[in-house]
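> okay, sequence plus prediction incoming.
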Amino acid sequence: MSAPSSAPTRRSLPSWATSFGTQIVIGLVAGVLIGLLARAMPTAADGNPNWLVGTITTIGSSYVALLTVAVIPLVFTAIVSSIANLRQVANAARLAAQTLLWFAITAFVAVVIGIVVGLIVQPGANTTVDAGAAAAPKSSGSWWAFLTGLVPQNFLALGAKTTVTDAGAATTSLSFNVLQLLVIAIAIGIAALKVGEKAKPFLDFNAALLAIVQKVLWWIIRLAPIGTAALIAKAVATYGWDALGQLGWFTVAVYVGLALVFFVVYPVLIRVHGLSVRRFFSGVWPATQLAFVSRSSIGTLPLTERVTERNLGVPREYASFAVPLGATTKMDGCAAIYPAIAAIFVAQFYGLDLTLTDYLLIAVVAVIGSAATAGTTGATVMLTLTLSTLGLPLAGVGLLLAVEPIVDMGRTAVNVTGQALVPTVVAKREGILDEDLYNAERNGDPFADEDTESPAPSTERESVHA
């Protein structure tokens, strides 16, 4: 008989210690501590931020840039693929109509909450902000600019901007318009369907490219704890927290409105449709927290789409259409709550009375014009669109810039959560939600197994477990 092995047993860490959720929480805590340390350190000799602020700024912006780089290939391939696959769904047109309807319903509820909170808190009457801070924004929104902006300028909706410094150095930066990208992808997807069999090689190539993009995106997402730590550290170290003294009531009003939508309206909608509130928030959490620290719906879009598919059980064919659409038109925070409260603030600050018609106009702008924000960081475009519609002075925008980064964090978190909520609700109403995947125990894992395919849009699907 052989002697028992004397090799020591390797002890593995408990699952909670290595889970993605725990890593995110550690990143948040570490970010706060690093931010406090960076804030306490003196500035550099030349007056620039100290080396620690510079480091966390570079890491955080680099992570958001990585996610943003994935947006163009992800949106294009996903939209084309979703249109090609939706031809297999008898109620594809109904899905699109239901999505837009629920976008409008939730936006209307959010803007009503914003108006009520603004009237109760009276942020413009309870402020000590100096009138000298008023300044017209560098850019403003308009309905005509929004409509003309839908026309693509080139195939990938890319734009270039050259900036010349005082020293004469010129730098050129590239950007993209996600609304134009949606228009291009939808047109090509529909055209591929019309072409028929001849387009099959293109659709196969598009599907393969989508799979590759999603694999690369998964690698980027795994860096989220590091990106979270850097982004929250930068927020703590550099944002104007001292400005809360003058705009404290305005900030409180915005966050009360956001909290009512996030913790009351969204849970009610989930429960009304027979779904678990806890499962929804645990599933959408990775995207919500990244949105909070990155302040960009577009930067968070790849992660939002992934949690909607793999955590909430929305079929990929539908999620890849609804989530990018939501990232440009579903802005409960930036386009509903915030402009409503901000418009009331500006009116109260300048001693102007708003009529019932004005409040109705605020609601109309919020429901119809939210696409004008286009998922960009900040909500200045939407606010100026609201103020100009009401005839309020655009210089009032400058009064609120001191706390813009602070309120923008909460706004973006609510935006992204709503962008995952509506596809989940619509999928449930249409009987295509994979409730086994929705209710699956995640055990700290952010998504279902990487090799598990997302459920197909059918009422008879096999169970997919996380």
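Structure's in. What do you need?
> only C-alpha atoms for contact and neighbour calcs from this point on.
Will do.
> gap between Leu356 and Ala134?
26 Å (C-alpha to C-alpha, to the nearest Å).
> likewise for Val284?
38 Å.
> ok, those two, which is more surrounded?
Val284 (25 against 17; other C-alpha atoms under 10 Å).
> out of everything not next to it in sequence, what's closest to the more buried one?
Spatially, and ignoring its direct neighbours in sequence, Val284 is nearest to Val307 (5.9 Å; C-alpha to C-alpha, 6 or more residues apart in numbering).
> dump the residue contacts of that neighbour.
283-284, 286-287, 420, 446-447 (C-alpha atoms under 8 Å, 6 or more residues apart in numbering).
> please enumerate the helices of the stretch 51-200 of the chain.
51-69, 71-86, 92-121, 143-148, 178-195, 200-221 (DSSP state H, counting those that start in this stretch).
> winner for burial among these?
Most buried of the helices of the stretch 51-200 of the chain by mean neighbour count (mean count of other C-alpha atoms under 10 Å) is helix 71-86; its value is a mean of 23.
> below is structure B, check it against A:
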Amino acid sequence: MSTPTTPTAQHGTTPPRTRNPLRAIARIPFGWQVLIGLILGVVLGLVAAQIGPVPGAGEDGADGPNWLTTTLETIGTIFVTLLKALVPPLIFLAIVTSIANLRNVTNAARLAWKTLLWFAITSFIAVMIGIGLGALTNPGVGSGVSEGAAEASETQGGWLDFLTGLVPSNFLGVEGSVGDDGSVSLGFNALQILVISIAVGIAVLSVGEKADPFLRFTGSALEIVQKLLWWVIRLAPIGTVGLLGNAVASYGWDAIGQLGVFVADVYIGMFIVLLVVYPVLLKTNGLSIGSFFRGVWPATSLGFVSRSSLGTMPMTQAVTERMGVPRHYASFAVPLGSTTKMDGCAAIYPALAAIFVANFYGVPLGITDYLLIVLVSVLGSAATAGMTGATVMLTLTLSTLGLPLEGVGLLLAIDPILDMGRTALNVTGQALVPVIVSTREKILDRPVYDAARRSSFQAIQAEQAQETTDGAATTGARTDEPGPEAPREKETAGV
């Protein structure tokens, strides 16, 4: 009796395929990847906190972080650094291109000022909610945080700093600093890059057709930068493990417990804006609430884990267009909103933080102080441009009210936990305003909006790649100069 033999490659039979774990992970929906990253980050953070610091491993013989905390911090730092590296070219290219695109839009000026008006309206509502919650709960009274934690932030903002910061020190908005050890580090001023970008965009409009070669270059460069950003975004689940894990390991739940009322106020305020104010605004303008939240979900969830409105900008613009907002308008409103529209960072958070600091130091606030908080929040949103989070906006608010800037240090321990919710609210609002303005200007594609469905990250990325391929094919097939029978038509933005 013969024994059956196993087929081999020598007999022309393909060997059995081995399972690739990376391919299997890639098939997991991005949302589930992020959720796994969140859970894993909390678990590893708690494990690292349980291990505790290593005696003598820090500077001057002090206790230092253990190996797991160091690993989590390194992972989170690398992810944020990659995002920061792409922010300067992204701001410049996106703003220049979006402003230049307005030359093909009728009533562009009206679209622009209505966008800014709705930015201000939603920010006003958000800051009033923050003030109301702070006045009701007095979050700084009886908090468990010690006064020894008070420390002025290295990144500060006063009105004079804000105004002088608008003037670019160089064309690239690059800043250099020398460390104590003589090392030189370079950074960027996002606000200055924003000013430079707006000036260049307006200059492009003024030059007219002579600027077409420059626009083709910036458009192509923007596609490349956004592709790089998509690749970085794919690392968000891993970055989430590092960012959240390091926050839990470094501060634990003790800091959240000490500032429990403040943390609750911030998240309750954000939920009120997200789940009450935004739906009311949508319903008032005759829009489906479900369609909006189904459509915006990929951007909201990505903003939560990336903690960067600018890093989330390509996704925000993609979901905005998928909800029926014309591309020529979305490409202007979303980049502008990503640098100036901050309902979380520039409205709710600084209002509650200012009340917390005033409560903590026993400084009474009058009606004039509350009006100043509203004024700073509505007009000073641009101070939060870039990756600075809400720190600059908070110091700007505190300095305006004459409150101790050392109060910033009281809240730094829980800032990563709050920043996730703040950014999620920011990007949701940045998609909401273009939808509302498009509706009021009668340029929203209502059938597309009403049919909006919840999409995965992979689906949106694939759609963007397909559109880029189709656009390249169309560009290669057409002639550079339109014939006399095919004049370029202007898109209409409503009458």
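Received it, and whenever you're ready, just let me know what you need. Everything numeric here is computed off the predicted structure, so don't read it as measured data.
> quick one: TM-score?
Comparison of the two superposed chains (TM-score structural alignment, normalised by the length of the first structure) gives a TM-score of 0.85, and 450 aligned residues with a C-alpha RMSD of 3.3 Å.
> picking up where we left off before, most neighbours out of the contacts of Val307 of the first structure, which is it?
Ala420 (29 neighbours).
> returning to what we had before: nearest to Ala343 of the first structure, out of the helices of the stretch 51-200 of the first structure?
helix 92-121 (8.9 Å; C-alpha to C-alpha).
> mean offset of the closest one relative to the second structure (after superposition)
Following the fit onto the second structure, the mean deviation recorded for helix 92-121 of the first structure is 0.8 Å by mean C-alpha distance after the TM-score superposition for the first structure.
> what residues in the second structure pair up with that helix?
Residues 108-137 of the second structure are matched to helix 92-121 of the first structure when aligned by TM-score structural alignment.
> over to stretch 412-420 of the first structure?
Under TM-score structural alignment, the match for stretch 412-420 of the first structure is residues 423-431.
> got a list of contacts for that stretch?
So stretch 423-431 of the second structure is contacted by 270, 274, 296, 299-304, 307-309, 312-313, 316-317, 319-320, 333-334, 337-338, 341-345 (C-alpha under 8 Å, 6+ apart).
> with stretch 229-241 of the second structure instead?
Contacts of stretch 229-241 of the second structure (C-alpha under 8 Å, 6+ apart): 33-42, 72, 75-76, 78-80, 82-83, 86, 302, 305-306, 311, 314, 461.
> change it to 6 Å
Contacts to stretch 229-241 of the second structure, defined as C-alpha atoms under 6 Å, 6 or more residues apart in numbering, come from residues 33-34, 37, 41, 76, 79, 305.
> with stretch 162-171 of the second structure instead?
Here stretch 162-171 of the second structure has contacts from Gln192, using C-alpha under 6 Å, 6+ apart.
> how about that stretch: buried residues?
By 16 or more other C-alpha atoms under 10 Å, the buried positions in stretch 162-171 of the second structure come out as 162, 165-166, 168.
> repeat for stretch 224-244 of the first structure
Neighbour-count burial for stretch 224-244 of the first structure [16+ other C-alpha under 10 Å]: 224-238, 243-244.
> cool, and stretch 408-419 of the second structure?
408, 410-419.
> and the residue nearest the centre of the first structure, how far is that from Phe108 of the first structure?
The first structure has Ser297 as the residue nearest its centroid, 2.6 Å off, counting by C-alpha atoms, centre = their mean. Distance, Ser297 of the first structure to Phe108 of the first structure, using C-alpha to C-alpha: 20 Å.
> kindly report the same for Ala336 of the first structure.
8 Å.
> can you check Gly240 of the first structure too?
Gly240 of the first structure is 31 Å from Phe108 of the first structure, by C-alpha to C-alpha.
> and for Ala70 of the first structure?
The value you get for Ala70 of the first structure to Phe108 of the first structure, if C-alpha to C-alpha is used, is 31 Å.
> same deal with Leu231 of the first structure?
Applying C-alpha to C-alpha to Leu231 of the first structure and Phe108 of the first structure gives a distance of 31 Å.
> got it, and Arg271 of the first structure?
Taking C-alpha to C-alpha, one finds Arg271 of the first structure at 19 Å from Phe108 of the first structure.
> what does Leu356 of the first structure give?
Taking C-alpha to C-alpha, one finds Leu356 of the first structure at 16 Å from Phe108 of the first structure.
> and Pro455 of the first structure, by the same measure?
31 Å.
> likewise Asp436 of the first structure?
In terms of C-alpha to C-alpha, Asp436 of the first structure sits 31 Å off from Phe108 of the first structure.
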